[in-house]
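Peer 1: heads up, no residue letters with this:
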C-alpha cells in the first residue's frame, strides 16, 4: 500500500510499504477514505519531537471503512464507516474507567514526554506520533491497523459526508475539551491564542456553548479574518500588537477575560532569547503564549492549554498565576469521551467542522500539503487528503 513516511526534518514522502495485518483479536483493518494534516504533525515535520525513525508512517486524524475485524471486535463490524480517535485506549485500566482516555496505562510501549516521571507509567499511545507514544503507524495511508477497536472507533451515519465528521478524530474534541476545561458557558468572555485548526475549533465550541465575546490572537491576517467572519471573534494581530493581553484587559474594564485558551503550544513565536535557548536545547518550550494567557485572564479565572508543550519553560510567571488565583487545565484530549456528543451536535447542525477546510488533496500530494500548511501559503487553514 501507499503511505506517507517521515524521512527527516522537512522530508516526508509517499512510499510503498507493507500492508497492515490483524495482530490482536480486538484489531480492525481500516480502508482510509479521508485523513488530515494536523498542526501537531508539523512538530514532527519540523524535527521537534524525538523518537522519530526513518520510514515512520504519519497521521492521526483519519476515518474510513472497516475491511476486516478481529474475532474479539464487538462494537463495529466489516463494512461500517467509522472515525478513529487519535488516542489509543484500552477502556479497562484505572484511567479509562474514569474516562481519562489519554492517560490510558496499557497501550503505550514508549516513555512519554515527561522528564520527571518518578516511575509513573506513560500516557496512552497515539497514532503516528513517534516512539515516545508507542510508535504506532499512522493514518496518512491507504490502510491502517486499528488496535482496541471496541473502545476507539465510532460509527457515523451515511448522511454525514467525510468532511463533516473527520475532525471527530482530533481537532474537534480537542477544541471542545479546551472550551469545557475553560469553563465556558453562557455569557463567558474568552481569549484564544492561536487561530490554527484547534484554535478555530475551540472558537466554534465556545460560540456553541454561549460565549459572548471571543478574542482571537494570531499573526496570520487570513486566519484572523476567517475567525472574525465565521465565529464573530475579535481579531488581534500580535505582529501589530506586541502585548495582546494588555489590549484584552483594557477592553474588559481592566479585569481580563473569564478564560484563556493556549492553542499554540511550545512552538509559540517568542523572544530572540527564547528562540536561541530552544535551539540550543536549554529550554524545552517557548513560554510566550502561556505568559500572555496568564496576563489576559481575570482573577480566579481559568487557563486551558490544549497546545502541546514539552520540557521546561523559563519565566513561567507562576507568582502571577498564584496572585490571581488562576486554575490551569491541560493535556491530551480524552477523545473517546466527547465523540458521541459531538457527533450529535454535528448531526443537529450546531457544529460545522468542515468549514475550516481550505485544501483537499490526494494522498500522493501529501508532501506538498505539508509544505503549504507549514509555510501558511495559499491561505492554508486545513489540509484533507484522500487516497487515490
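Peer 2: Cool, the structure landed. Just so we're clear, the structure is a prediction, and the values are computed from it rather than from any experiment.
Peer 1: CA atoms for contacts and neighbours, from now on please.
Peer 2: Fine.
Peer 1: looking at it, residue 58 is touching residue 144, isn't it?
Peer 2: No: contact status for residue 58 versus residue 144: not in contact, 11.0 Å apart, counting by C-alpha atoms under 8 Å.
Peer 1: Between those two, which contacts overlap?
Peer 2: Jointly contacting residue 58 and residue 144 under the rule C-alpha atoms under 8 Å, 6 or more residues apart in numbering are 137, 138.
Peer 1: Among these two, which residue is more densely surrounded?
Peer 2: Set side by side, residue 58 and residue 144 show unequal neighbour counts under other C-alpha atoms under 10 Å, the larger going to residue 144 at 29 against 26.
Peer 1: next up, a second structure to put side by side with the first:
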C-alpha cells in the first residue's frame, strides 16, 4: 500500500509499505477513504515531537470501509463505514471505565518511553511517535485498527465523509476544550488560535451557552472564518499597540474573559517577531522545548477565579506565569481528547443539522500530493486551513 512516511524534519514522502493484516482478534483493517492533516502533524513535520523514527507512517484522522474483521470483534462487520478515533483505548482498564479514554493503561505498546518522559504512559495514538507507541498511522491506503469494538463508530450513509471525518479528532477536541473551560450561561470566552481545533472550540462554546466569544489569531483567513462561520469577535494580535491581555481586559470592562481556551500549543507565535525567531531557534537546537506565548497570555488575561482549557498540544518543557496563575486563583484543565466519549453525541449534532463540520475544509488532494500539502498547510499558503487527503 501507499502511505505517508516520516523521513526526518521537514521530510515526508509517500512510500510503499506492506498492507496491514489482522494481528490480534480484536483488530479490524479498514480501507481508508478520507484522512486529514492535523495541526499536530505539523509538530512532527517540524521535528518538535521526540522519538520519531525514519519510516514511521503518520496521520491520525482517518475514516474508511471495514475490509477485514478479527475473530473477537462483535460490533463491526465487513463493509461498515467507520470513523476511527485518534486515541486507541482498551475499554476495560480503570481509566477507560472512567471514560478517560486517552489515558488508557493498555494500548501504548512502548509505555516505558512515555513513563520516562512524563511519569506515566497515556493511550496509544495512531501515527504519533514512539512516545505514544509508534503505531502506524492513517495517512495511508489501509489501516489496522486495534481494539475495534471500543474505537470506531459506524456512520450513516446519508452523510458525506467530509461531514463526519473530523469526529476522528478535531471536532471532539474542540468540544472537549470548550467543555473543560467550564462555560456557564452568558460567559465571555476567549479562544487562542483560529485553526481547525480553535474553530470547533468556538462553535462548541456557543453550544455550551457562551454569551460572547472572542477569537485570537494573526492569520486573516482564519480570523475571517472565525467571524463569518463561527460568529466570533476577532482580534489580530499582530495589529495591537498594547499587550494582548490588556486589550482583552479592556474589552471586558476590566474583568477579563471568564473562560480561556488555548488551542495553539507548542509552536505559538508571540507578538514580538524577534522573540519568536529566537525561541524558534531554541526549539530547533533543543535548548527549549515548547513556546508558551499563548498559555501565558491566557493566564494574564483570564479573570480572577476563571478557567483555562488547553487542548493545544505540548511535548516537553516551557515556562509559564505560575505566579499570576496561582495568585489569580485560576483553574487549568488539559489533556488529549477522550474521543470515544464524544463520538455518538457529536454525530447526533451533525445528523440533526446543529453543525456541518465540513465548513473547515479549504483543500482536498490525493494522498500522492501529501508532501506538498504539508508545506502548504504549515506555511499557510493559498489560505490553507484544513487539508483532506483521498487515498
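Peer 2: Happy to help now that I have it. The structure displayed is predicted, hence computed values, not measured ones.
Peer 1: can you pull out the helices in the stretch 151-300 of structure 2?
Peer 2: Using DSSP state H, counting those that start in this stretch, the helices assigned to the stretch 151-300 of structure 2 run over residues 161-164, 170-180, 196-207, 220-228, 244-251, 273-284, 293-301.
Peer 1: In CSV, list those along with distance to residue 358 of structure 2 and mean neighbour count.
Peer 2: Compiled in CSV, the helices of the stretch 151-300 of structure 2 are given as follows (distance: least, C-alpha to C-alpha, whole Å; neighbours: other C-alpha atoms under 10 Å):
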stretch, distance to residue 358 of structure 2, mean neighbour count
helix 161-164, 5, 20
helix 170-180, 11, 26
helix 196-207, 11, 27
helix 220-228, 13, 19
helix 244-251, 30, 17
helix 273-284, 32, 15
helix 293-301, 27, 24
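Peer 1: So for structure 2, the centremost residue is which one?
Peer 2: Central residue check for structure 2 by C-alpha atoms, centre = their mean: the C-alpha nearest the mean position is that of residue 170, 5.0 Å away.
Peer 1: Please list all residues in contact with it.
Peer 2: Neighbouring residues of residue 170 of structure 2 by C-alpha under 8 Å, 6+ apart: 38, 196, 197, 200.
Peer 1: Relative to residue 255 of structure 2, how far out is the aligned partner of residue 284 of structure 1 in structure 2?
Peer 2: Aligning on TM-score structural alignment places residue 284 of structure 1 opposite residue 289 in structure 2. With the distance defined as C-alpha to C-alpha, to the nearest Å, residue 289 of structure 2 ends up 32 Å from residue 255 of structure 2.
Peer 1: need the longest strand for structure 2.
Peer 2: Of all the segments of type strand in structure 2, defined by DSSP state E, the longest one is strand 28-37.
Peer 1: Tell me how many other residues crowd residue 347 of structure 2.
Peer 2: 19.
Peer 1: What residue in structure 1 is paired with it?
Peer 2: Counting by TM-score structural alignment, residue 347 of structure 2 lines up with residue 343 in structure 1.
Peer 1: part of a strand, is that match?
Peer 2: No: checked against DSSP: H, G, I helix; E, B strand; the rest coil, residue 343 of structure 1 lies outside a strand; its state is helix.
Peer 1: right, and it touches residue 164 too?
Peer 2: No: with contacts counted by C-alpha under 8 Å, residue 343 of structure 1 stays clear of residue 164, the gap being 9.3 Å.
Peer 1: shared neighbours of the two, anything?
Peer 2: Among the neighbours of residue 343 of structure 1, none is also in contact with residue 164 (C-alpha under 8 Å, 6+ apart).
Peer 1: Using TSV, lay out the helices of the stretch 151-300 of structure 2 together with distance to residue 8 of structure 2.
Peer 2: Written out in TSV, the entries for the helices of the stretch 151-300 of structure 2 read as follows (distance: least, C-alpha to C-alpha, whole Å):
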stretch	distance to residue 8 of structure 2
helix 161-164	30
helix 170-180	25
helix 196-207	25
helix 220-228	29
helix 244-251	36
helix 273-284	13
helix 293-301	26
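Peer 1: So which of the ones you listed is nearest residue 325 of structure 2?
Peer 2: Each of the helices of the stretch 151-300 of structure 2 was scored for nearness to residue 325 of structure 2 using C-alpha to C-alpha, and the closest is helix 293-301 (5.9 Å).
Peer 1: Next, the mean deviation of that closest one compared to structure 1.
Peer 2: The superposed helix 293-301 of structure 2 is, by mean C-alpha distance after the TM-score superposition for structure 1, a mean 0.8 Å from where its aligned residues fall in structure 1.
Peer 1: quick one: the strands in the stretch 1-150 of structure 2?
Peer 2: When secondary structure is read from DSSP state E, counting those that start in this stretch, the stretch 1-150 of structure 2 shows strands at 2-8, 11-16, 28-37, 56-57, 62-69, 81-83, 87-88, 124-125, 142-145.
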